[in-house]
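> Provided below for reference: sequence and predicted model.
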Amino acid sequence: MDSPTAAEFPPVESYQRQVDDIASKTDVLEKRVNEVTRFFDGKKHGSGGRKAGGSSRYATNGARDCKGTPDLTRQLGGIIRQITSHEWADPFLQPVDVVGLQLDDYHKIITKPMDFSTIQNKMEGKDGTKYNNVREIYSDVRLVFDNAMTYNDENHDVHIMAKLLLEKFEDKWLQLLPKVENEERKKEEPNDVPTTNNTTPEATVGKLAKDTDDELNELYNQLDELRRMVVQRCRKMTTDEKRKLGAGLCHLSPEDLSKALELVAQDNPSFQTSAEEVELDMDAQSETTLWRLKYFVREALERQANLAASGKAEESAKRKRDDIYNALAKTASKRVKK
């Protein structure tokens, strides 16, 4: 198969933005995982976890109802006002000034711009547009911050501000989510079937866990595709690099070595990883396989080194504690003899 030309690849900066975007989404998903974990840990200890249910303390002025449930729309509007009142919200209140800021590549990277003034207009039904439900509003609020984190480097002020505000918004949304799901369920049930006013915490957290799992799987797919594209850009590995790679494989733990051989088998279905002795011909492997192995071996060896260093540090600390205890014991013994 012919190697792709440089023109067929996006610039390196594009890869960096994709990585930053995935990292930011991972941070949000990690918070959700922690939420689910805390809930079920609470159930194990009999506390029932954090009480589910949205808060009704938010202000209700400032946003007319969308086509969804008025109460939910007002509550979400209150959450949005809290977020937009934050001192870091200014860059997200109006559409990005692409011309004034000379962001020539903005629309190439951001295919669906979004800002809070656009969200507000749509919530109020201006320009003939209107949200059908609060989930659509939620998606657009996320889009505001996702766009900012995608376009700006993770060390950029705007990226940092967007990440913090998104985390605050997600926390508020989790409080409102049980009511949202309860209203959705009531709409789906037949009119002659009695409905309950409150959903169970278990059902809400279960739905959150499933949605989080689906999003994590999507992120894994994005990472695999991104890894494949990056590997294809790699140059041809030299003979010396292949030799060092082979030496690195020999220093892997049995578990990591098995994973490394599985990487080889992915591109070589006939490769037998279960044999007692495995012979790996580096020259027979594709460049993609070689570079994937190189990245994997490097990370595995670094991980092993960190574990070893941690073990040595603990052993050193233990020896110091023992020395201190022995010294104290000797001092106490001398005092007794006196």
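Arrived safely, thanks for sending.

> From here on, just use CA atoms for contacts and neighbour counts.
OK.

> Counting neighbours, which bits of the helix or strand harbouring residue 224 end up buried?
Assigning secondary structure by DSSP states H and E places residue 224 in helix 201-233. Using 16 or more other C-alpha atoms under 10 Å as the test for burial, helix 201-233 gives 201-202, 204-205, 208-209, 212, 216, 219, 229-233.

> Turn those into a markdown table, including distance to residue 12.
Compiled in a markdown table, the buried residues of helix 201-233 are given as follows (distance: C-alpha to C-alpha, whole Å):
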| residue | distance to residue 12 |
| --- | --- |
| 201 | 45 |
| 202 | 44 |
| 204 | 41 |
| 205 | 39 |
| 208 | 35 |
| 209 | 34 |
| 212 | 29 |
| 216 | 24 |
| 219 | 20 |
| 229 | 11 |
| 230 | 9 |
| 231 | 12 |
| 232 | 13 |
| 233 | 10 |
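
> From those residues, pick the one nearest residue 24.
Nearest to residue 24 out of the buried residues of helix 201-233 is residue 219 (C-alpha to C-alpha; 10.9 Å).

> right, and the closest one touches residue 22 too?
Yes. Residue 219 lies in contact with residue 22 (C-alpha atoms under 8 Å); the separation is 6.8 Å.

> ok, residues contacting stretch 163-172?
With C-alpha atoms under 8 Å, 6 or more residues apart in numbering as the test, stretch 163-172 has contacts from 24, 28, 79-80, 83, 88-89, 142, 145, 149.

> Among those, name the ones in helices.
Assigned to helices by DSSP state H, the following of the contacts of stretch 163-172 qualify: 24, 28, 79-80, 83, 142, 145, 149.

> second one coming, line it up with the first:
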Amino acid sequence: MEGVDASNLDLENVVPRVNDAEADGFRCSVDELVMKVDKLEQSVNEVEKFYLNTSIKQPNTSKNTSSGKHKVKDRHVPGFKKLQQEASRREAAAAKRMQELMRQFGTILRQITQHKWAWPFMQPVDVEGLGLHDYYEIIDRPMDFSTIKNQMEAMDGAGYKHVREICADVRLVFKNAMKYNDEQSDVHLMANTLLEKFEEKWLQLLPKVNEEEKRREEEEAEAQLSMQLALEAAHAKMARDLCNELYEVDTHVEELRETVVRRCRFGCMTDIQMKISIEEKRNLGIALTKLSPDGLSKALEIVAQNNPLFPASAEEVELDIDAQSELTLWRLKFFIKDTLEVGGKSASKCDTSNSANVAATSPNISAASKRKREICDALVKNAKKRNKKPSK
């Protein structure tokens, strides 16, 4: 088969020309894309990290939500601002209920402090006045009822937050006295007696304390679940937005690439010069038949870049040169020109050898050569049909 002169493709007049202003515009567009991609990458990492942590914690929370998991999926997910408002109201209500429990505990405390044996425990121990030089060696944390009362009445946030804290300090008053004084001493006996009376009264209030603690635990679990669902909804929305933004970036990159290709390849050409003539299309079709199997596959990939539906990797393809866009045809022309200039002669020899093998029906013919021959035959037929049409 005869070779094809690359000069017939008429590419010599195509001179890349991009002025400085256009180059600066391209650079700015690229910089903007890079910055946007960096931000998108940070968002993607944040989403991945969130779902990774969620998947790790899921086994621990599944037992709390497994019985109502279908309800969880359908429940309304409030926004973060509403969650914060609900948390504030919940904390205020819980604090009010705790204050009521402390008030009831104050009644118990008054009953204990009004006992005739309570006087040794009303004020801090006078260590120096009583000459108790080893008191601080034995007692780590002194406590008395006046200190407890001051703590209960504190309004600067330094007071008790939970009724159990008061209970613990009341017990500490009596245990300190029993620890420092001998079992046979009056103070030890008085402390032990008052401690027993206190425990009896505390048992009456304890069910209410347990109920409040259970309620707060359930409310906290519900709040955590709501926050988790809100976070999942927020990250799901972020993931959807990322998909849309990534698609926009990809589209922008493709548009920018097409613009650069057009300006670099055809910057100095007029619209008339850019339009490929019928004769050039015919030469292009013939030139395609001269490519090696590998070169032909690459040419078909070029066609597929602007035509995703084109079956470039199929066993048999039908390539209609007239149906291709101007940009695709120009890309094919540049590719064929470069390919024929570098390896046109060797490609011709290889093609001739393959034709001889086909004529001899050799069983060693490669699949690539067979596919190339079929495509070349189809292109030649199309070219012959166009040659028969009368020129206008």
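The structure has been received and is ready for your questions. Computed from a predicted model, the values in this text were never measured in an experiment.

> Now the TM-score, please.
In this superposition the chains share a TM-score of 0.36, using TM-score structural alignment, normalised by the length of the first structure; 129 aligned residues with a C-alpha RMSD of 2.2 Å.

> Which strands or helices does the longest helix seen in the second structure pack on?
If you go by DSSP H, the second structure has its longest helix at helix 186-266. Applying 3 or more C-alpha pairs under 8 Å, 6 or more residues apart in numbering; DSSP states H and E, we find helix 186-266 of the second structure packed against helix 20-65, helix 80-113, helix 163-180.

> Of those helices, which is nearest residue 226 of the second structure?
helix 80-113 (7.7 Å).

> The closest one: which residues count as buried?
83, 90, 94, 98-99, 101-102, 105-106, 108-109, 112-113.

> Ok, stretch 280-289 of the second structure next?
So stretch 280-289 of the second structure, judged by 16+ other C-alpha under 10 Å, has buried residues 280-289.

> Among those residues, find me the one that's closest to residue 71 of the second structure.
Ranked by distance to residue 71 of the second structure (C-alpha to C-alpha), those are led by residue 288 at 63.4 Å.

> what about the closest residue to the closest one other than its chain neighbours, neighbour count?
Closest residue to residue 288 of the second structure apart from its sequence neighbours, by C-alpha to C-alpha, 6 or more residues apart in numbering: residue 296 at 6.8 Å. Residues near residue 296 of the second structure, counting by other C-alpha atoms under 10 Å, number 21.

> Just say helix, strand or coil for residue 296 of the second structure.
helix (DSSP: H, G, I helix; E, B strand; the rest coil).

> ok so, going back, and the longest helix of the second structure with helix 163-180, angle?
140 degrees (axes from the mean of the first three to the mean of the last three C-alpha atoms, to 10 degrees).

> one step back: out of the buried residues of stretch 280-289 of the second structure, list just those in helices.
Among those, the residues falling in helices (DSSP H) are 280-288.

> pull the longest helix from the first structure.
Under DSSP H, the first structure gives helix 287-337 as its longest helix.

> Output the contacting helices and strands for that one.
helix 201-233, helix 239-250, helix 254-267.

> After the strand or helix carrying residue 74 of the first structure, heading C-terminal, what element do we hit next?
Residue 74 of the first structure belongs to helix 70-84 when assigned by DSSP H and E. Next helix or strand after helix 70-84 of the first structure toward the C-terminus (DSSP H and E): helix 106-109.

> relative orientation of whichever helix or strand comes after that next one and helix 70-84 in degrees?
Per DSSP H and E, the first helix or strand lying C-terminal to helix 106-109 of the first structure is helix 116-123. Calculated by the same axes, to 10 degrees, helix 116-123 of the first structure forms an angle of 170 degrees with helix 70-84.

> list the buried ones in helix 116-123 of the first structure?
Going by 16+ other C-alpha under 10 Å, helix 116-123 of the first structure has these buried residues: 116, 118-123.

> next one: stretch 209-223 of the second structure
Applying 16+ other C-alpha under 10 Å to stretch 209-223 of the second structure flags 209, 212, 219, 223 as buried.

> What distance separates the opening and closing residues of stretch 122-134 of the first structure?
End-to-end distance of stretch 122-134 of the first structure (C-alpha to C-alpha, to the nearest Å): 12 Å.

> same question, stretch 153-168 of the second structure
Length of stretch 153-168 of the second structure, first residue to last, C-alpha to C-alpha: 17 Å.

> From residue 161 of the first structure, how far out is the nearest residue to residue 21 of the first structure once chain neighbours are set aside?
Distances taken as C-alpha to C-alpha, 6+ apart place residue 150 nearest to residue 21 of the first structure, at 5.1 Å, with adjacent residues excluded. Taking C-alpha to C-alpha as the measure, residue 150 of the first structure falls 13 Å from residue 161 of the first structure.

> do the same with residue 336 of the first structure
64 Å.

> and if you look at residue 335 of the first structure?
Counting by C-alpha to C-alpha - residue 335 of the first structure and residue 161 of the first structure are separated by 62 Å.
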